[in-house]
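Asks: Here's my sequence, what's the structure:
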Amino acid sequence: MVVTLRPEIAALPPYRQGRMASDDAFKLSSNENPNPTHPAILAAIAESNLNRYPDGAATALRARLAERAGVSIDEVHVGAGSASILYQLVQAAAGAGDEVVYPWRSFEAYPGIVTVSGATSVRVPNLAGGLHDLDGMAAAITDRTRVVIVCSPNNPTSTLVTAAQFSAFMAKVPQTVLVILDEAYFEFVTDPHAVNGLRELENHPNLVVLRTFSKAFGLAGLRVGWAVGASYILDAARSAAIPLAVTEPAQLAALAALEVEADLLAGVDDLIARRGRVVAGLAEAGWSIPDPHGNFVWFATGDESTAVAAMFEDDGIVGRVFADDGIRVSIGEEGSVERLLSSAARVVGTLPRAVENARLG
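Replies: Now for the predicted structure:
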């Protein structure tokens, strides 16, 4: 005899973390910030009282974020990473018989989050170049749709949604449908036409914006994400949350990160410049990739993806492979740039079909 489980959960593959790397390779599979932790953050963590439970409401951090966003504290929610808040929002809004619309390919956790809620995924394929098909997503909304997820910059294609595109899209979405704008990589965007979720909230009461401290602020190991939206929606998310999930070290680190934000964003500027050199080098080698707006680049290598990833790994570059779709490679340490470009150039001469796939993808 075996325990009876929900069959859709038993069949669901668990979220797969980016592969680890050997000592002589660069781990560019998880979109981590390669810059060392700021001393002020380390000092803040050292003040933690680990024998005590954290403030379950993350009051100080929410107050600081509310001030930053120009909203009330009740319109801010903090979770153990923005993915956990996404999970809570979907749990709060969608269940059996409901639908959740999202682009595909996008963040790999989306399908699992929807399945666990009991709802049905409606995946809308991206356009050529990895862009969201916002018209297709709007057309996919039915009377069963409860949530729509937009990801900008999109993970893993690194493409973005412009403010004009987002406004046109929102005009087609019923206000009874929750729209979640996932902006985990917002700080890496330099395009002035890109959507900025915090600026859109006033016009769209059914919108919740997700941000995170994991990427630009370098706190991936502590898991701190935040959301801004209508208080009643976030109250529902709070009701679906695991109590006390955001630890005191995480809260103190996030507060300290906000105090040294200028230093951290200077590091982001360095990564953006490094990203530009990667893009230029790939183009010179003969690659065509989507213009990246996150801290990663996307190789739409199609059915050659596994072979290309193996070549990258032989050269000390560990990327994130999405079988038969492509490879996502994070912008990492300075030393990774020449190694990536050298390996990518070797692929051009060895697997020309992969390069052709990327050109068409």
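
Asks: Could you use CA atoms for every contact and neighbour count after this?
Replies: OK.

Asks: From residue 15, how far out is the nearest residue to residue 303 once chain neighbours are set aside?
Replies: In space, and not counting its chain neighbours, residue 303 is closest to residue 324: 4.1 Å by CA to CA, 6 or more residues apart in numbering. Using CA to CA, to the nearest Å, residue 324 is found at 18 Å from residue 15.

Asks: cool, residue 152 as well?
Replies: From residue 152 across to residue 15, the span is 21 Å (CA to CA).

Asks: mind listing what residue 348 touches?
Replies: 285-287, 354-355 (CA atoms under 8 Å, 6 or more residues apart in numbering).

Asks: quick one: which of those has the most company?
Replies: residue 355 (25 neighbours; other CA atoms under 10 Å).

Asks: Enumerate the positions of the stretch of helix or strand that one belongs to that are buried.
Replies: Using DSSP states H and E, residue 355 falls within helix 352-360. Across helix 352-360, burial judged by 16 or more other CA atoms under 10 Å covers 353-359.

Asks: Of the residues you listed, which is the nearest to residue 45?
Replies: residue 358 (43.4 Å; CA to CA).

Asks: re the thing from before, will you turn the buried residues of helix 352-360 into TSV that also has distance to residue 177?
Replies: Formatted as TSV, the buried residues of helix 352-360 follow (distance: CA to CA, whole Å):
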residue	distance to residue 177
353	42
354	40
355	40
356	40
357	36
358	35
359	36
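
Asks: this one as well, want them side by side:
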Amino acid sequence: MTPRSHGGPDEGGVPLHDFSSNSNACGPCPQALAAVQEADATCYPDAAYTLLRAQLADFHGVSVSRIVLAGSASEFIFRITALAVQRGARAVWLPPHAYGDYAQAAQAWKLPLLARAEQTQLRWACDPSSPIGAAHAGLDQLAGGGAVCVLDRAYEPLRLSGVLALPDSALQEFWQLWTPNKALGLTGVRAAYVIAPAGTEERVAQLEGLAPSWPVGTHGVAMLQAWTRPEVQTWLANSLATLRDWKARQVALCESLGWTCLPSAANFFCARPALPASLSLEQALSALRAGGIKLRDATSFGLPGQVRLSVMPPAAQDALHNAWQHLDKAP
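Replies: Okay, here's the model as predicted:
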């Protein structure tokens, strides 16, 4: 198994300025945070999540039978891979640059990754995708042939431009994976849910059979319930306006350092830094981390020489700008 690579805190603790995690930098959402803090952790949640599933179904305008709860996006990725194997999957397709757990789950089940989607029985997509922040090419051609097709919508709530690259008719053929903790600035609360395609009741039941009891704890339930509240959605919409301003400023700042920034529709983007002649990218990122600034090396995404940066407040941007200018003088 290859080592897992993630953004966020590491052995050095929580970075002072963390560009490596795609959490909403305007967060945490006050109403959602209050709901989590007020949750009664002395009790189990309802094992069937009756009220929560009804609230999520109403929020999305779908039947309750289509809502599947998950401990996290990563937990669901491994569980639906197991489901695909049980249903005869022999190979997996995923985008050239994608979240590492898709491939990790395939590797755990010894499923090869194939370049041609039509030859696979489990297919992954994400829009906006990580690390690029754009839709994958040919997204509307993925579904069909009896394959299990999953659309990771982790960053749909943090979309800053554009629209989903799927018509609604095609979207209904995908398992839609939602993880609101990023949009709410509460990534430490692990909880997710999925909207199953219509008419897949048998597969939903099989997925439920693969889950442990209580996959979502009390705090996760509180966060997901808060997610459906109008005041939380209003806060999120207002935060997107702020993030757009911050993103324009951050891209301009990076370009002023000679970096090449790739276009992105989300609250993050990839860039190729202009490195001092004396330093490798690994050395530069290590020096920044020692100074409390963390960027995500995009090598594990198949983008060597690039970094992925989440959009951060101006103070963090200025700290990055100043630290980068002094990198070649660092001890």
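
Asks: Overlay the chains and give the TM-score.
Replies: Overlay of the two chains. TM-score (TM-score structural alignment, normalised by the length of the second structure): 0.82; 314 aligned residues with a CA RMSD of 3.0 Å.

Asks: how about the helices in the stretch 151-300 of the first structure?
Replies: Secondary structure of the stretch 151-300 of the first structure (DSSP state H, counting those that start in this stretch): helices at 163-170, 197-200, 231-240, 248-259, 261-285.

Asks: and residue 221 of the first structure, which of the ones you listed is closest to it?
Replies: The nearest among the helices of the stretch 151-300 of the first structure, by CA to CA, is helix 248-259 at 8.9 Å.

Asks: what's that closest one packed up against?
Replies: Counting contacts by 3 or more CA pairs under 8 Å, 6 or more residues apart in numbering; DSSP states H and E, helix 248-259 of the first structure is packed against helix 39-46, helix 59-69.

Asks: Put together a markdown table for those, with mean neighbour count and distance to residue 25 of the first structure on each row.
Replies: Below are these laid out as a markdown table (neighbours: other CA atoms under 10 Å; distance: least, CA to CA, whole Å):
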| stretch | mean neighbour count | distance to residue 25 of the first structure |
| --- | --- | --- |
| helix 39-46 | 16 | 26 |
| helix 59-69 | 17 | 37 |
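
Asks: Indicate which one of those is closest to residue 80 of the first structure.
Replies: Nearest of those to residue 80 of the first structure, taken as CA to CA: helix 59-69 at 12.9 Å.

Asks: how about the closest one, aligned to which bit of the second structure?
Replies: Using TM-score structural alignment, helix 59-69 of the first structure lines up with residues 50-60 of the second structure.

Asks: Contacts made by that stretch with the rest, please.
Replies: 63-64, 66-69, 221, 224-225, 228.

Asks: Any chance of a ChimeraX selection covering the buried ones in these?
Replies: Those of those that count as buried under 16+ other CA under 10 Å are selected in ChimeraX with:
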select :64,66,67,68,69,221,224,225,228
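
Asks: got the contact list for the residue nearest in space to the middle of the first structure?
Replies: For the first structure, residue 184 is the residue whose C-alpha lies nearest the centre (CA atoms, centre = their mean; 4.5 Å). With contact taken as CA under 8 Å, 6+ apart, residue 184 of the first structure is in contact with 82, 152-153, 210-212, 215.

Asks: Quick one: the strands in the first structure, in order.
Replies: Under the criterion DSSP state E, strands of the first structure are mapped to 26-27, 76-79, 99-104, 120-125, 145-151, 178-182, 207-212, 225-228, 296-299, 317-318, 320-322, 326-330.

Asks: Report all helices and strands that the fifth one contacts.
Replies: Pointing back at strand 145-151 of the first structure there. helix 82-93, strand 99-104, strand 178-182.

Asks: How about the second one?
Replies: Packing partners of strand 76-79 of the first structure (3+ CA pairs under 8 Å, 6+ apart): helix 59-69, strand 225-228, helix 231-240.

Asks: Buried deepest among the helices and strands packed on strand 145-151 of the first structure, which one?
Replies: Ranked by mean neighbour count, those are led by strand 99-104 with a mean of 26 (mean count of other CA atoms under 10 Å).

Asks: how close does it sit to the second structure?
Replies: Strand 99-104 of the first structure differs from its equivalent in the second structure by a mean of 1.1 Å after superposition (mean CA distance after the TM-score superposition for the first structure).

Asks: whereabouts in the second structure does that strand align?
Replies: With TM-score structural alignment as the criterion, strand 99-104 of the first structure aligns to 91-96.

Asks: In JSON lines, list the contacts of residue 184 of the first structure along with distance to residue 195 of the first structure.
Replies: What follows is those, written out as JSON lines (distance: CA to CA, whole Å):
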{"residue": "82", "distance to residue 195 of the first structure": "18"}
{"residue": "152", "distance to residue 195 of the first structure": "8"}
{"residue": "153", "distance to residue 195 of the first structure": "9"}
{"residue": "210", "distance to residue 195 of the first structure": "13"}
{"residue": "211", "distance to residue 195 of the first structure": "13"}
{"residue": "212", "distance to residue 195 of the first structure": "16"}
{"residue": "215", "distance to residue 195 of the first structure": "18"}
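
Asks: still on that earlier bit, go through the helices of the stretch 151-300 of the first structure and name the closest to residue 157 of the first structure.
Replies: Per CA to CA, nearest to residue 157 of the first structure of the helices of the stretch 151-300 of the first structure: helix 261-285, 13.6 Å.

Asks: Can you list the buried residues in that closest one?
Replies: 264, 267-269, 271-272, 274-275, 278-279, 281-282, 285.

Asks: still on that earlier bit, from the contacts of stretch 50-60 of the second structure, pick the one nearest residue 286 of the second structure.
Replies: Nearest to residue 286 of the second structure among those, with distances taken as CA to CA, is residue 224, at 36.0 Å.

Asks: Which residue in the first structure aligns with the closest one?
Replies: Match for residue 224 of the second structure (TM-score structural alignment): residue 254.

Asks: ok, that match touching residue 224?
Replies: Yes: contact criterion CA atoms under 8 Å: residue 254 of the first structure and residue 224 qualify, at 7.2 Å.

Asks: Mutual contacts of those two, please.
Replies: residue 213.

Asks: picking that back up, got a list of what the match of residue 224 of the second structure touches?
Replies: 41, 61, 213, 219, 224.

Asks: do the same with residue 157 of the second structure
Replies: Contacts of residue 157 of the second structure (CA under 8 Å, 6+ apart): 180, 183, 236.

Asks: quick one: the counterpart of residue 111 of the second structure in the first structure from residue 21 of the first structure, how far?
Replies: When the first structure is aligned by TM-score structural alignment, residue 111 of the second structure is paired with residue 119. As defined by CA to CA, residue 119 of the first structure lies at a distance of 36 Å from residue 21 of the first structure.
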